[in-house]
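Peer 1: Provided below are the primary sequence and the corresponding predicted coordinates.
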Amino acid sequence: MNLRGGVTRLLAIVGGLVALTGLPYAIYIILYELRKPEGSPAKKEPVEPAVSVVLPTYNEADIVETKLEDLLELDYPMEKVELVVVDSSDDETPELIEAFFEDRDAPELTLLREDERRGLAVALNEAYAAADNEVVVKTDCDSKVAPDAIREAVANLADPDVAAVTGRNAEVLGGSKVERGYRDVQSKIQTLESHLDSTFIFHGPFSAFERDAIRPIDEDSIADDTELALKIRKEGGRVVFDPAIRYREAAHSSFGKRRQQKDRRAMGLLRLLWRQRGMVGRYGKYGRVVLPFNWWFMIISPWLIAGMVGIATLGALTVGGPVGLVVPSALAAVVLLGSRDALGPFQLLYSLFDTQVSLFRASLKLLAGKGDGTWDVDQELREAFN
C-alpha cells in the first residue's frame, strides 16, 4: 500500500469512529434545540417545611467551622433546621462541631460519631435514618452553598411529582477552566434530561430529597447521591436538576491532579449504571432516553475514543514511520495546554475529552476489581475552600 492510500484509509477509519461516537451527542443537541429547556421543570411553590441537613465529615478540622458558618447564613429559618453530622474523624473535627454549637439553640444538632471508617455510604445511611424532618438536604463539607439554596430546593419539592432535586456548580473554586467547561455542558444536559423526565447525576455539594422517598444505598457505593436519586426515580418519583440551586466546589486543572478526583467519581457512576442496567428501556423517557445517553457517554464513548487514539497512533506509525510520532506528540501537546487552561476556544472540547479519559481509566480500574466506599482528603482543595 502506498503512503497516500494508507493515509486515506486511516483517515476513513478514524472519521467513521468520530461519526459513530458523535451521533448520540448530535441527537441530544437536536433535542435541546427543539425543546429549549430553561430552569427547573418543577411547579415551584414558596414553602417552608422543616429541613434536616446531613453533613458527613472526616478530618475536616481546617474547614468545618467555615462550613458551619456558611450553613448558619442560609436564608432559611434556623428553628426549622436540624443539622445531622455523621463523623468518622481521627482529628478534632467532632470537638470543634460541638464547641461551635455549644451556645446556640438553633439549628438543632445531631452528632453521630463513628468509631471507625466504614465508608461514606454506610455513614449516609445512618445519617438519613436519623433525620427527622420532612425534607433532607445533603451537602459536603468542602463546598459552599448559595444562601437561597434550601428555599429553591423546597420550592421544587413542593411539586407532588418531584421527590428529589440537585443543583449546579455556579463557580469552580480554584479557578479550573477544565472543570468549568465540563460543568457548563453538564448543566445543559441535566436541564434537558429534567424536562424530558429526570436527570441521572446528582451532586454531593447539594442535593435535597423528600424524607419518605429516601431508600438505603449500597454499602460499597461510590456514587451515593446519584444512586439515591436513581432509586427514588425507580420507585416513581421524579428527580430533577434546577440551575437556580447554586453551590461552589473546588477542582484541579492539572491533568495528574484531576485524575484522583474525577476517576473516583467516574468509577461510582459506571458501577451504578451497570448494576442498574435493568432500568434501561423502562421507566418512561428516563429509561428510554436519559439512561441510554449516559450509557453511551460514560461506558461506550470512552472506549471508542481510546480506540480512535490507538488506531490513529498505530496507523500513523505504520504508514509514516517516525513521522507518525506527530500524532501522539500532538495529543500530548493538547493535554499539556488543556491542563493549563491554555486552549482558548478549544478549552471546552478539551474538558469533555478530559472527562472521557477519567471514564476510560475508571472502567479499567473497575475491571481490575478496584473501588471502595472511602474517600481521601485533598488538602490542596481544602485550601481552595478556605
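Peer 2: Cool, the structure landed. Numbers count the residues shown, from 1 in each chain.

Peer 1: For the rest of this, base every contact and every neighbour count on C-alpha atoms.
Peer 2: Noted.

Peer 1: now stretch 219-234, how far from the centre of its chain.
Peer 2: 12 Å (CA atoms, centre = their mean, to the nearest Å).

Peer 1: now swap in stretch 67-83 and tell me
Peer 2: Centroid separation between stretch 67-83 and its chain, computed with CA atoms, centre = their mean, is 24 Å.

Peer 1: For it, report the contacting residues that lie outside it.
Peer 2: Outside stretch 67-83, the residues that touch it by CA atoms under 8 Å, 6 or more residues apart in numbering are 48-55, 106-110, 131, 133, 141-151.

Peer 1: mind listing what's buried in it?
Peer 2: K67, L68, L71, L74, Y76, M78, V81, E82, L83 (16 or more other CA atoms under 10 Å).

Peer 1: Please apply the same query to stretch 258-276.
Peer 2: Of all the residues in stretch 258-276, those buried under the rule 16+ other CA under 10 Å are 258-259, 261-273.

Peer 1: Would you agree E134 is in contact with I214?
Peer 2: No - assessed by CA atoms under 8 Å, E134 is found out of contact with I214, at 10.9 Å.

Peer 1: where do the helices sit along the stretch 101-250 of the chain?
Peer 2: 120-130, 149-157, 177-196, 224-234 (DSSP state H, counting those that start in this stretch).

Peer 1: So which other helices or strands are in contact with the shortest one?
Peer 2: In this case it means helix 149-157. strand 162-173, strand 207-210, strand 238-250 (3 or more CA pairs under 8 Å, 6 or more residues apart in numbering; DSSP states H and E).

Peer 1: Tell me which of those lies nearest to I189.
Peer 2: strand 238-250 (9.7 Å; CA to CA).

Peer 1: What are the contacting residues of the helix or strand that the closest one is followed by?
Peer 2: Toward the C-terminus, strand 238-250 is succeeded by helix 255-275 as the next helix or strand (DSSP states H and E). For helix 255-275, contacts defined as CA under 8 Å, 6+ apart pick out 221-223, 226-227, 251-252, 295, 298-299, 335-336, 339, 355, 358-359, 361-363, 365-366, 371.

Peer 1: Second structure for comparison follows:
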Amino acid sequence: MANVLFYLALSLIWLMLLYHMFLMQGGYLHYLRYEKPIKEWEKANKPLPMVSILIPAHNEEVVIERTLKAMVRLQYPKDKLEVIVINDNSSDRTAEIAGSFASKYPFVKVITTQPPYAGKGKSTALNQGLLHASGEVIVVYDADNTPERMAVYYLVLALQNDERAGVVVGKFRVNNAASNLLTRCINIETICFQWMAQAGRHHWFRITTIPGTNFAIRRQILEQLGGWDEKALAEDTELTIRVYNLGYYIRFFPAAITWEQEPETWRVWWKQRTRWARGNQYVVLKFLKKLFSLKRKSIMFDLIYFFFTYFLFFLGVITSDLLLLANLLFDLHLGVGIVSTILWILAFFLYVTEVLIALSVEKTELNLKNIALVLLMYFTYSQIWIVLVVYAFCLEMKRSLFKQEVTWYKTERFQKDNAVHPPSK
C-alpha cells in the first residue's frame, strides 16, 4: 500500500511539472508574437474611450505619492482619463497626499468610503469606486504600483481592437527585487507566473487569470456581473471565472507593464501569500460545485488546474515526503529504488529548466546570480510554499465550517528608499 501511494504521489508531481513545461513553451511562443498586432491596431486609429483608473488605498502613505506621480505621467489623453483614489478607512496621510494631487490635477479624484463599507477590504473599496467612475473602461492598479507611461494606452488599445476580449491584462514586475534574498526569490516567481501561467495558458487555451492590478475591463461587464465579490479574498481570480462564464475571454498583453513593491520580510510574505492561497481555494470550492453548469466550458480546465495546484499537487508532494520520513523511522518496505531516485533527479532538472526558460524572456534576468538562486529555491522557497498552502487550507476549512467572516489583510508597504525602480518608459 505504501508503495502504491508513493508512486501515485510521484505521478501527480510529474504530471504538474510536465504541464508547466507545456505552458512554458506556449509562453515563449506568445512572447515572440504578442507585439505584432500593435502597428495594425494603431493604423486603425479607433477613438480612445473614457477611462477610469481605480486605486484602492488603505493606509498607503508610504507608496501613494510615487504611484500618483506615475499616474500623472501616463501617456493617455487627460480629457479622457480620471484617476480615482479610494481612501478606504485610512488613519495615516493617504487622503492628504492624494488630496494634494487632486488639487493640482483635475483628472485626479479622491473619494472616502463610508460606513458600513469602510475598511471591508479591496473588493468593497473597488465597488465603491465604481459608483463614482464615469469611464466606459475601468482600469485597476494597486496603491504600490508605478505603471510605465504607455501601460494604460496599451491596455485600452488591445481592448478596443479585440472585441472578443472582455478584459486585457498587462505584465507586472518587481521594483524592489534587489532589496534582499526574499525579494529576489519573489522576482523569479513573478517572472515565471507571467510567462508560464499567464502567457502559456493564453497561448494554448485562451485562458488568462485577472491579477489584482494592471488590467482593463469593460464597464458594462462589471455592471452585468454586479461588481466584485466582497466575500472573496482573491477577488481577481473569482472575477476571472465570472467574466469567462459570460462568454468573453481575457487577453494577456505584456506590452502594458507596471512595477510593484513586493514583501521584504517573511512575516509580510506569509500573510500575503496565505490570503492568496485561501482566496484561490475559496474560488475553486465555490465554482467546482457548478463545474458542469458553467456556460463557458473552457474555464473548466482552469478550475481543474487550480484544483490540481492547490489540492492534488500539494497532496502528492506532502504524501511522498511523509512516506519517505516514515520509512526512515519505521520499515514500511518502501521501494525507493533507482527508478524513483532517477525520477526525483529528473524532476529537479525539469523544474530548473522551466524557470530558466522563463528568466531568459526578460532581459538581464538570466544571469549567474539568478541561476544559483533558482537551484536554492527548489529546496527552500518552494518547500515553504507547501507548508503555507496546507496552513491556508486549514484556515479556509475552519472559516467554512464555522461560517466565519472573511478578514482582509492589506499587504504592509516599505519605505520607497528600498525600491530600485527603473526609469519610466
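Peer 2: Looks like it arrived, so ask away. As the structure is a prediction and not an experimental result, all values here were calculated from the model.

Peer 1: When E134 and I214 of the first structure are compared, which one has more neighbours?
Peer 2: Between E134 of the first structure and I214, I214 has the larger neighbour count (other CA atoms under 10 Å), namely 18 against 14.

Peer 1: Determine the longest helix present in the first structure.
Peer 2: helix 3-35 (DSSP state H).

Peer 1: wait, which of the buried residues of stretch 258-276 of the first structure is closest to I63 of the first structure?
Peer 2: Using CA to CA, those come closest to I63 of the first structure at Q261, 18.6 Å.

Peer 1: what about the closest one, distance to V377 of the first structure?
Peer 2: According to CA to CA, to the nearest Å, Q261 of the first structure and V377 of the first structure sit 10 Å apart.

Peer 1: Kindly report the same for E33 of the first structure.
Peer 2: Distance from E33 of the first structure to V377 of the first structure, by CA to CA: 40 Å.

Peer 1: for R277 of the first structure, same thing?
Peer 2: Using CA to CA, R277 of the first structure is found at 31 Å from V377 of the first structure.

Peer 1: Map A127 of the first structure onto the second structure.
Peer 2: In the second structure, the residue matched to A127 of the first structure (TM-score structural alignment) is G129.

Peer 1: what's its match in contact with, if anything?
Peer 2: Shown in contact with G129 of the second structure (CA under 8 Å, 6+ apart): L54, P56, I84, V85, I86, I111.

Peer 1: let's see it at 7 Å
Peer 2: G129 of the second structure makes contact with L54, I84, I86 under the criterion CA atoms under 7 Å, 6 or more residues apart in numbering.

Peer 1: Dump the residues you listed to TSV, plus distance to V339 of the second structure, neighbour count and secondary structure.
Peer 2: Listed next are the contacts of G129 of the second structure as TSV, based on distance: CA to CA, whole Å; neighbours: other CA atoms under 10 Å; DSSP: H, G, I helix; E, B strand; the rest coil:
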residue	distance to V339 of the second structure	neighbour count	secondary structure
L54	54	27	strand
I84	58	23	strand
I86	57	29	strand
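
Peer 1: so which of those hold up in the first structure?
Peer 2: Mapping these onto the first structure (both residues aligned by TM-score structural alignment, their matches' CA atoms under 7 Å) leaves L54, I84, I86 still in contact.

Peer 1: how about JSON lines for these, with distance to M1 of the second structure added?
Peer 2: Converted to JSON lines, those look like this (distance: CA to CA, whole Å):
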{"residue": "L54", "distance to M1 of the second structure": "55"}
{"residue": "I84", "distance to M1 of the second structure": "59"}
{"residue": "I86", "distance to M1 of the second structure": "56"}
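
Peer 1: how about E380 of the first structure, what's its partner in the second structure?
Peer 2: With TM-score structural alignment as the criterion, E380 of the first structure matches F414.

Peer 1: Which secondary structure state does the nearest residue to that match once chain neighbours are set aside sit in?
Peer 2: If the residues on either side of it in the chain are set aside, F414 of the second structure comes closest to V62, at 6.7 Å by CA to CA, 6 or more residues apart in numbering. Assigned with DSSP: H, G, I helix; E, B strand; the rest coil, V62 of the second structure falls in the coil class.

Peer 1: how about V62 of the second structure, what's its partner in the first structure?
Peer 2: By TM-score structural alignment, V62 of the second structure lines up with D62.

Peer 1: Relative to V84 of the first structure, how far out is that match?
Peer 2: The value you get for D62 of the first structure to V84 of the first structure, if CA to CA is used, is 19 Å.

Peer 1: Just give the nearest non-adjacent residue to the aligned partner of H203 of the first structure in the second structure, would you?
Peer 2: Taking TM-score structural alignment for the superposition, H203 of the first structure sits opposite P211 in the second structure. Leaving out its chain neighbours, the residue that sits closest to P211 of the second structure by CA to CA, 6+ apart is D236, at 5.5 Å.

Peer 1: And the one you found? What does it align with in the first structure?
Peer 2: Checking TM-score structural alignment: D236 of the second structure goes with D225.

Peer 1: measure its match to R215 of the first structure for me?
Peer 2: 11 Å.

Peer 1: Neighbour count: those two, which is higher?
Peer 2: Higher neighbour count among D225 of the first structure and R215: D225, with 23 against 16, using other CA under 10 Å.

Peer 1: Was I right to think the more buried one contacts F200?
Peer 2: No - here D225 of the first structure does not reach F200: they are 10.1 Å apart, not a contact under CA atoms under 7 Å.

Peer 1: A42 of the first structure reaches D159, doesn't it?
Peer 2: Yes - using CA under 7 Å, A42 of the first structure is in contact with D159, at 6.0 Å.

Peer 1: higher neighbour count, those two?
Peer 2: Neighbour comparison, A42 of the first structure and D159: the larger count goes to A42, with 22 against 15 (by other CA under 10 Å).

Peer 1: how near is the residue lying closest to that one once chain neighbours are set aside to I245 of the first structure?
Peer 2: Closest residue to A42 of the first structure apart from its sequence neighbours, by CA to CA, 6+ apart: N156 at 5.5 Å. Distance, N156 of the first structure to I245 of the first structure, by CA to CA: 10 Å.

Peer 1: Between those two, which is the more surrounded one?
Peer 2: N156 (30 against 26).

Peer 1: That'll do, ta.
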